[in-house]
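Engineer: Next one to model:
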Amino acid sequence: MRRLTTALMLGTAMIVTPAVTAQAAPETFAPLAEQISDSVVNITTSTTVAARQDGPMMPQIPEGSPFEDFFRDFMDRNQGPSQPRRSQALGSGFVISEDGYIVTNNHVIEGADEINIEFFNGEELPAEIIGTDPKTDIALLKVTSEAPLQPVPFGDSNDAAVGDWVMAMGNPLGQGFSVSAGIVSARNRALSGTYDDYIQTDAAINRGNSGGPLFNMDGEVVGVNTAILSPNGGSIGIGFAMSSNVVTKVVDQLREFGETRRGWLGVRIQDVTDDIAESIGLEQASGALITDVPEGPAMEAGIEAGDVIVSFNEQPVEDTRGLVRRVGDAPVGETVPVTVYRDGEQIDLDVTLGRREEAEAVPASAEVDAPEEAQEEDILGITVAPLTDEMREQLGLESGQDGLAVTDVAQDSEAYEKGVRAGDVIAEAGQEQVTGAADLQDRIEAAQDAGRRSILLLIRREGDPRFLALPLE
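Structural biologist: I've put the predicted structure just below:
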């Protein structure tokens, strides 16, 4: 341990800053490596790759050529229809129970016909898939062993602080059991998944480490090594491990149900920006702004598009990411209190959560040029026209869908900077529906009279709604 203390004398007074304590680097990681080695496994998967149905291509030989029969016989004899072949992949994992449950990444075993588990002592066992969760890239396997296996415990990933020592163990590049060490470089990283909560580390992680554990110095798993950021495919000290607090919830559900069962609120949401908060009179830019409420739990509870969810299950909502994770962690069928901000007031509602469903495919759309008979007007750099049946068909909208079609946007306008594009549909302005240019102009004037510096627009693009605050100055 090394303690650093700084003091400053001012006259007869002495001001002492709080002591800063730094933890020295371990002299060796050997005891920890020995402690956990029997719990970490190498994973080899085999997959059958289907044969090509069309077979090899016959060289183009002029009909009647003396070489025609020769080439046909050669192709039939030496390069007949291609045969199915076996493809192998490598990864890592770790034991979480004496009776043989093993955690790894979904992408390690996805599509595998056979899964083989190799232990540190050289023993090999076949494994079966209990369940997978592509959203967090976690899979749960099971092996049958005559002797109890040596499990490792999960730790609380929230206790893993930036700068803490961590150790990774796995099967990098097929080299077998290897250990690397580093520190927690960052917390709460998101890559591309809905439920991402990654620990970033500079411990060396390479291909083959996927699914392996990231340990704290107490021998507890605080993350599952999943991805690296690299321009060349090798470790450059930017690796990501899914946090244990996410993994444990997934594993518990896979173990009990063979699948995940996440809560479902049934809304489309976006973050509240400063200008959006100002446009609706919200004091702080926090919460989750609802852009659409399809049929489901939220609609049944009375939640509306334009509401801002500021509290879920009596916990404040900072942003959309936090809300999605909190809803997903809530039990299916549970009734939870939800507080929304609407028209300057907070409204308390009770929502009975459903089970999260996969988003439906969004129909393709195309940019639209307004028919000549549709009267266009330019407002704040946006050229708009009332929706016609032809426009609705081109934009993939439902029959009777109201709004204003955006036919052009001036590239030097605030609207263009905010992302408004031709082909968008303005469905609401100032949280009220608009069907014509006059409606939009009225909403703008009302916002200006109220002293607003921006107006909230509900924009639909390819069926996907989102709010944006358009400056009025």
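Engineer: contacts, neighbours, all on C-alpha from now
Structural biologist: OK.
Engineer: Find the centremost residue of this structure, please.
Structural biologist: Closest to where the C-alpha atoms of the chain average out (Cα atoms, centre = their mean) is residue 193, at 1.2 Å.
Engineer: What residues does it make contact with?
Structural biologist: 135-136 (Cα atoms under 8 Å, 6 or more residues apart in numbering).
Engineer: Tell me the secondary structure of it, please.
Structural biologist: Put simply, residue 193 is coil when judged by DSSP: H, G, I helix; E, B strand; the rest coil.
Engineer: Shouldn't residue 27 be within a helix?
Structural biologist: No. With three-state DSSP as the criterion, residue 27 is assigned coil and is not in a helix.
Engineer: Neighbours of it, how many?
Structural biologist: Residue 27 sits with 6 neighbouring residues when counted by other Cα atoms under 10 Å.
Engineer: What of residue 254?
Structural biologist: What residue 254 shows, counting by other Cα under 10 Å, is a neighbour count of 22.
Engineer: likewise residue 351?
Structural biologist: So residue 351, with other Cα under 10 Å, has 22 neighbours.
Engineer: Ok, the one 5 residues further on next?
Structural biologist: Residues near residue 356, counting by other Cα under 10 Å, number 16.
Engineer: Could you pull up the residues touching it?
Structural biologist: So residue 356 contacts 261-266, 328 (Cα under 8 Å, 6+ apart).
Engineer: All the helices of the stretch 301-450 of the chain, residue numbers only.
Structural biologist: Under the criterion DSSP state H, counting those that start in this stretch, the stretch 301-450 of the chain carries helices at the ranges 320-329, 389-395, 414-417, 437-449.
Engineer: Tell me which of the ones you listed is the most buried.
Structural biologist: Comparing the helices of the stretch 301-450 of the chain by mean neighbour count (mean count of other Cα atoms under 10 Å), helix 320-329 comes out on top with a mean of 19.
Engineer: one step back: let's have the helices of the stretch 301-450 of the chain in JSON lines, adding distance to residue 107.
Structural biologist: Putting the helices of the stretch 301-450 of the chain into JSON lines (distance: least, Cα to Cα, whole Å) gives the following:
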{"stretch": "helix 320-329", "distance to residue 107": "22"}
{"stretch": "helix 389-395", "distance to residue 107": "36"}
{"stretch": "helix 414-417", "distance to residue 107": "39"}
{"stretch": "helix 437-449", "distance to residue 107": "49"}
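Engineer: Could you also give me the structure for this next sequence, so I can compare it with the first?
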Amino acid sequence: MAARGLARSVALDRDRRGMASLFWAGALGLALVIGQAGQGHARAAPDSFAGLAEQVSPAVVNITTSTTVASPLSGPDAPQLPPGSPFEEFFRDFLNPDGPGGPRRAPQHSNALGSGFIISEDGYIVTNNHVIENADEIEIEMFSGRRLDAELVGRDEQTDIALLKVKSDEPLPFVPFGDSDQMRVGDWVMAMGNPLGQGFSVSAGIVSARNRALSGTYDDFLQTDAAINRGNSGGPLFNMDGQVIGVNTAILSPNGGSIGIGFSMASNVVSKVTTQLREFGETRRGWLGVRIQDVTPDVAEAMSLSAAQGALVTEVPDGPAKDAGMQSGDVITSFDGQPVKDTRELVRRVADTDVGRAVRVVVQRGGRSETLLITLGRREEAEATATPAAAQKPAEPQSQEMLGMTLGVLDADAAQAMGLAPDATGLVVREIDEASNAYEKGLRAGDVIAEAGQQKVASLADLQARVDEAKQAGRKSLLLLIRREGEPRFVALAVE
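Structural biologist: Below is the predicted model of the structure:
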């Protein structure tokens, strides 16, 4: 009996082990299926880029420009000789095209190389503005070797994009724009162009980063490790479907050659610019009419905001926002139904909105939310309006030390000299302790404190009262509105 019981127990254990093996095998198989399904949208590394290169190369062009420059022997660079010099007559004859020395001031030509790509069968071509800037003649060479003269349709210095046009009796091969917002870090890309004037060349890599900003207001670059060198400027960056998702514009390099850090202006920016250049010959960006800055954590704390996000309005000059009731100190949290993360996002979104369109803008003001209906103006027209330059500050009479600064009262003469309205009020920073929180936050001698705690300050007593109020309210910092050469900026200073 004991032997039969032992045999039965061993058999049951064997069955359990078999069932467990089947269970874990099934679970492993299910995990593999789930893992494969989760990776279904990811694209594996291609065996070759040859097919893609063959597909898009007919629409990629090399660009050669010719620019006329003055002779170095004429103009301001010409030799300057005092009257009566023994060489005066010689140089006068030598530099005089009608003199015995013959024509010596003939213009010289400078050539430059770049890349571009055709976006329509009727011959519109996209490249970088810096490739064709100041060019007298522009010629494109297609992959087939065909050469055509190109004319400038329009250009945009803000995004470094230019639109060209060539005439052709037959439809030209072209490539479409893709959605750059769909590109992810790690996605495969292929660059094509004319690096170092060597002719058509292909390089491949991945998207290294997104939403890079270099120096422009509307910058939205894809960073890639695909090799980009001089001459690649204006060339396309393709996704694996043969769509242009970027225009190769710049590289980061200590030696001028590719080190794997290249920048391509995102296609979703470029396509909007080229559409406007094609239709109007110029850009037409929306304009809100405010000066703004990011909401930092210390500014959010000083304003009792729940989060450090949105765009803080520092000034509202005459324009659409002022007409709609926007005020300095408002925090823009929503534009046209979409939340605003920071100033860069707001600037781009406003610029992409049609001129003359009425949009709803939500602001935080004094702890309450308010909605304004603002009809956008045109940024290019607003930027064309000249603003007076600010002069240097004169010495201030009365002074007192406060918050690590020596402050004086702003009078009418000082305000006028600093480019402010004669009736402007505030406190002038005469000296500043370099070890103070004020210096750390960027304040310098000559700055004007116009507001404290979102209230105007006209005297040292006003500022002291705002400091005391902040301390009594348990705040760690006080929000100041600073003006430097007429430009406003909010700064949160520690009051503890």
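Engineer: quick revisit: tell me which of the helices of the stretch 301-450 of the first structure sits nearest to residue 401 of the first structure.
Structural biologist: Closest approach to residue 401 of the first structure among the helices of the stretch 301-450 of the first structure is made by helix 389-395 (7.4 Å; Cα to Cα).
Engineer: Out of the contacts of residue 356 of the first structure, name the ones that lie in strands.
Structural biologist: Residues of the contacts of residue 356 of the first structure located in strands (DSSP state E): 263-264.
Engineer: Redo the contacts of residue 356 of the first structure as TSV? Include distance to residue 404 of the first structure.
Structural biologist: Below are these laid out as TSV (distance: Cα to Cα, whole Å):
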residue	distance to residue 404 of the first structure
261	39
262	37
263	35
264	31
265	29
266	26
328	35
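Engineer: quick check, nearest of the contacts of residue 356 of the first structure to residue 229 of the first structure?
Structural biologist: Nearest to residue 229 of the first structure among the contacts of residue 356 of the first structure: residue 328, at 27.0 Å, using Cα to Cα.
Engineer: residue in the second structure matching that closest one?
Structural biologist: Structural alignment (TM-score structural alignment) places residue 328 of the first structure against residue 351 in the second structure.
Engineer: Next: residue 423 of the first structure.
Structural biologist: So residue 423 of the first structure corresponds to residue 446, using TM-score structural alignment.
Engineer: What is the neighbour count of residue 121 of the second structure?
Structural biologist: A count of nearby residues for residue 121 of the second structure, using other Cα under 10 Å, gives 15.
Engineer: Kindly provide the distance from the aligned residue in the second structure for residue 274 of the first structure to residue 310 of the second structure.
Structural biologist: Alignment note: residue 274 of the first structure maps to residue 297 in the second structure; criterion TM-score structural alignment. Residue 297 of the second structure is 11 Å from residue 310 of the second structure, where distance means Cα to Cα, to the nearest Å.
Engineer: residues touching the spatially closest residue to residue 284 of the second structure that is not a sequence neighbour, list them.
Structural biologist: Spatial nearest neighbour of residue 284 of the second structure, chain neighbours left out: residue 378 (6.3 Å); criterion: Cα to Cα, 6 or more residues apart in numbering. Residue 378 of the second structure makes contact with 284-287, 355-356, according to Cα under 8 Å, 6+ apart.
Engineer: Next: residue 153 of the second structure.
Structural biologist: 162-165, 277-278, 281.
Engineer: Also residue 398 of the first structure?
Structural biologist: Counting by Cα under 8 Å, 6+ apart, residue 398 of the first structure touches residue 392.
Engineer: so how far is residue 240 of the first structure from it?
Structural biologist: According to Cα to Cα, residue 398 of the first structure stands 42 Å off from residue 240 of the first structure.
Engineer: Can you list the buried residues in stretch 257-273 of the first structure?
Structural biologist: Within stretch 257-273 of the first structure, the residues scored as buried using 16 or more other Cα atoms under 10 Å are 258-273.
Engineer: end-to-end on it?
Structural biologist: 39 Å.
Engineer: Show which residues not belonging to it make contact with it.
Structural biologist: Applying Cα under 8 Å, 6+ apart, the contact partners of stretch 257-273 of the first structure are 130-133, 250, 253-254, 285-299, 319-320, 327-333, 351, 353-357, 465-467.
Engineer: among the residues you listed, which ones are buried?
Structural biologist: Looks like these have 130-133, 250, 253-254, 285-293, 297-299, 319-320, 327-332, 351, 353-356, 465-467 buried, using 16+ other Cα under 10 Å.
Engineer: Roughly how far does the match of residue 423 of the first structure sit from residue 351 of the second structure?
Structural biologist: Counting by Cα to Cα, the separation of residue 446 of the second structure from residue 351 of the second structure is 33 Å.
Engineer: re the thing from before, corresponding residue for the residue nearest to the centre of the first structure in the second structure?
Structural biologist: Matched to the second structure by TM-score structural alignment, residue 193 of the first structure sits across from residue 216.
Engineer: Would you mind measuring from the residue nearest to the centre of the first structure to residue 93 of the first structure?
Structural biologist: To residue 93 of the first structure, residue 193 of the first structure is 21 Å away according to Cα to Cα.
Engineer: do the same with residue 281 of the first structure
Structural biologist: Distance, residue 281 of the first structure to residue 93 of the first structure, by Cα to Cα: 50 Å.
Engineer: Same check on residue 361 of the first structure?
Structural biologist: Using Cα to Cα, residue 361 of the first structure is found at 34 Å from residue 93 of the first structure.
Engineer: neighbour-wise, which of these two wins?
Structural biologist: A count of neighbours by other Cα under 10 Å puts residue 93 above the other of residue 361 of the first structure and residue 93, at 31 against 7.
Engineer: I'd assumed residue 102 was in contact with that one.
Structural biologist: Yes. The pair residue 93 of the first structure / residue 102 is scored as a contact, 6.5 Å apart, by Cα atoms under 8 Å.
Engineer: which residues touch the closest residue to residue 183 of the second structure other than its chain neighbours?
Structural biologist: Excluding the flanking residues, the one nearest residue 183 of the second structure by Cα to Cα, 6+ apart is residue 207, at 7.7 Å. Residues in contact with residue 207 of the second structure, defined by Cα under 8 Å, 6+ apart, are 183-189, 222-225.
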